[in-house]
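[1] No letters, just coordinates:
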């Protein structure tokens, strides 16, 4: 199946880029909306799965056009090719994804620089004119599952101890007032898989995949970096406060992070393989919380 897909995509790419006929083509992503192809490690092509994904790709291209000149970090210069099939192209950002183990291995200076770079990225995005971003096609970000859906789908998949803590998080989330930081245009996908990090120079090169960007609660945008490290999130938040003179609620970010993990578990409740990973994500996060009760048992 993968070979068939690659053959089809290669033909579409070479039709518009005949000079790439002898290049090396590699499938690098099988995402929810699009499938990505790497060509010679220099170019990235994305093919949307369906009409809805195609509309999302067009929207992402327009949003990047509005964002690119306004932020300090590099982002893709996404060009659309009508085909058929519709696809996009952009130069590959020179860097690798950053995982928890990569961050943990960084020296103090590099960790602080990464936190500051990401804080500036968020501050610049949040400062963009909402009317301009709406005109570019930005929409409200997708909502998370309701408390009722999480109780029904996610909680039964957890151990007793984790289930008790999950109930605590659901109730804490329910008690949150509307975001005191208001609604902003943000990235809302700032985990390490969307970052191009130069490991040799120990610095962030750029950010990619703006498909999930849009309008949402300010504090929510700071939850995703916890997938890399809570230490990184703490550095981002502190630097962001210094740049914007706006205080953030760290406990609120923690509650939102836990609730998001539970919402993702509910998303994949019917997929044993993905549910196992989502369950692990919640466990790892929960055990990092100062109010997580008791010993950390393997059964949890």
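    Sure, I can see it. Keep in mind it's a predicted model, so treat the numbers as computed, not measured. Residues are numbered from 1 along each chain as shown.
[2] only C-alpha atoms for contact and neighbour calcs from this point on.
    Fine.
[3] Quick check: nearest residue in space to residue 195, chain neighbours excluded?
    residue 207 (4.7 Å; CA to CA, 6 or more residues apart in numbering).
[4] swap that for residue 30, please
    Distances taken as CA to CA, 6+ apart put residue 36 closest to residue 30, at 6.7 Å, once the chain neighbours are dropped.
[5] Hmm, the residue nearest to residue 195 is touching residue 71, no?
    No - Residue 207 lies out of contact with residue 71 (CA atoms under 8 Å); the separation is 10.6 Å.
[6] take a look at this one as well, against the first:
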């Protein structure tokens, strides 16, 4: 079986430079460097200022178009920086026919690369909660008018996600990455009856350490949130899972007090989501040889 993160289309440096130069002649000669490859996109830095993201698979194309349409409306309402699309490239005939997106680089280093200690993570609790409270307060009626869709893949459908999580935990154990799966299997089983709320809010949809940016230097302040392709209307639990996966337990009270009311059902659903997603991050990092992702994904299991 092919791993879900294997690309349908490769975008080598020369092709990316050609596509950018053809779509935006003012940027010629295109000087770029590879920033990285994710599940859905490959990202290049151009002239040290602009980031261009190219879909690696067909399913990522509507996600990129969603960012182009919705992020400019969200950005002014949020207390942290997010990418604001400026350049939308529509590739024509040739080896690559999907659109691609360019925006000003958001300053900061991903939290997984920063390898934060517990003190630094505790300092993230309040600003992260304020950011999510603002995001989840965005008017849903306005979001619908802008074309924001509901969740289409069942991120919180536990009937499907819990069996996936169990399989991932077993694979982690087989790889020697997790010694005992029983405590996590028991937590999954205990939450199996939980259901997502029908009170839909604007959610990021894929919030974890790789999509949080922290500033350089000793302060390591939270300064940005990136990769918004999974933006949708859903249960805020899908985002609140970041508190379980990134913050130490002693920071949870600060996070919850700053965010506002989080009932027991939503908090537990967020934890189930964090277990499922973190297991996926560990296996993805293992398969692509990214030790920072493996380390970050394993945090919740400690």
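    Right, received. Where do you want to start? For clarity, every value in this text was computed on a predicted model and none was experimentally measured.
[7] thinking again about what came up before, which residues sit in contact with the residue nearest to residue 195 of the first structure?
    Residue 207 of the first structure makes contacts with 73, 74, 75, 76, 194, 195, 196, as judged by CA atoms under 8 Å, 6 or more residues apart in numbering.
[8] Redo these as a markdown table? Include secondary structure, distance to residue 129 of the first structure and neighbour count.
    Shown next, in a markdown table, are the contacts of residue 207 of the first structure (DSSP: H, G, I helix; E, B strand; the rest coil; distance: CA to CA, whole Å; neighbours: other CA atoms under 10 Å):
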| residue | secondary structure | distance to residue 129 of the first structure | neighbour count |
| --- | --- | --- | --- |
| 73 | coil | 18 | 16 |
| 74 | strand | 20 | 15 |
| 75 | coil | 19 | 24 |
| 76 | coil | 21 | 20 |
| 194 | helix | 24 | 16 |
| 195 | strand | 24 | 21 |
| 196 | strand | 26 | 22 |
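[9] For residue 124 of the second structure, give me its contacts.
    Counting by CA under 8 Å, 6+ apart, residue 124 of the second structure touches 221, 222, 247.
[10] Correction: the previous question concerned residue 124 of the first structure.
    Counting by CA under 8 Å, 6+ apart, residue 124 of the first structure touches 70, 71.
[11] Which helix or which strand is home to the aligned residue in the second structure for it?
    If you follow residue 124 of the first structure across to the second structure using TM-score structural alignment, you land on residue 134. Element membership of residue 134 of the second structure, judged by DSSP states H and E, is helix 118-136.
[12] In that helix, which residues are buried?
    Buried residues in helix 118-136 of the second structure, counted by 16 or more other CA atoms under 10 Å: 120-136.
[13] Would you check that residue 166 of the second structure makes contact with residue 185?
    Yes - between residue 166 of the second structure and residue 185 a contact is recorded at 6.6 Å, counting by CA under 8 Å.
[14] I'd like to know which of the contacts of residue 124 of the second structure are buried.
    Buried members of the contacts of residue 124 of the second structure, counted by 16+ other CA under 10 Å: 221, 222, 247.
[15] Give me the subset of the residues you listed lying in strands.
    Of these, the ones assigned to strands by DSSP state E are residue 222.
[16] Tell me where the stretch 51-200 of the second structure has strands.
    85-90, 99-104, 109-110 (DSSP state E, counting those that start in this stretch).
[17] could you give the angle of the second one to strand 85-90?
    With axes from the mean of the first three to the mean of the last three CA atoms, to 10 degrees applied, the angle from strand 99-104 of the second structure to strand 85-90 works out at 160 degrees.
[18] Which neighbouring elements make contact with strand 99-104 of the second structure?
    Helices and strands touching strand 99-104 of the second structure, by 3 or more CA pairs under 8 Å, 6 or more residues apart in numbering; DSSP states H and E, are strand 50-55, helix 61-74, strand 85-90.
[19] Could you identify which of these is most buried?
    Compared across these, strand 50-55 shows the largest average neighbour count, a mean of 24 (mean count of other CA atoms under 10 Å).
[20] What count of nearby residues applies to residue 185 of the second structure?
    For residue 185 of the second structure, the neighbour count with other CA atoms under 10 Å is 17.
[21] Quick one: map it onto the first structure.
    Taking TM-score structural alignment, residue 185 of the second structure has residue 167 as its aligned residue in the first structure.
[22] In contact with that match, which residues are there?
    Residues counted as contacts of residue 167 of the first structure (CA under 8 Å, 6+ apart) are 151, 155.
[23] Do a quick rundown of the helices in the first structure.
    Assigned by DSSP state H, the first structure shows helices spanning 2-16, 51-67, 100-104, 108-126, 130-135, 147-153, 160-174, 230-244, 250-267, 272-287.
[24] Out of these, which gets nearest to residue 218 of the first structure?
    Between residue 218 of the first structure and the helices of the first structure, the tightest spacing by CA to CA is seen for helix 108-126, at 7.9 Å.
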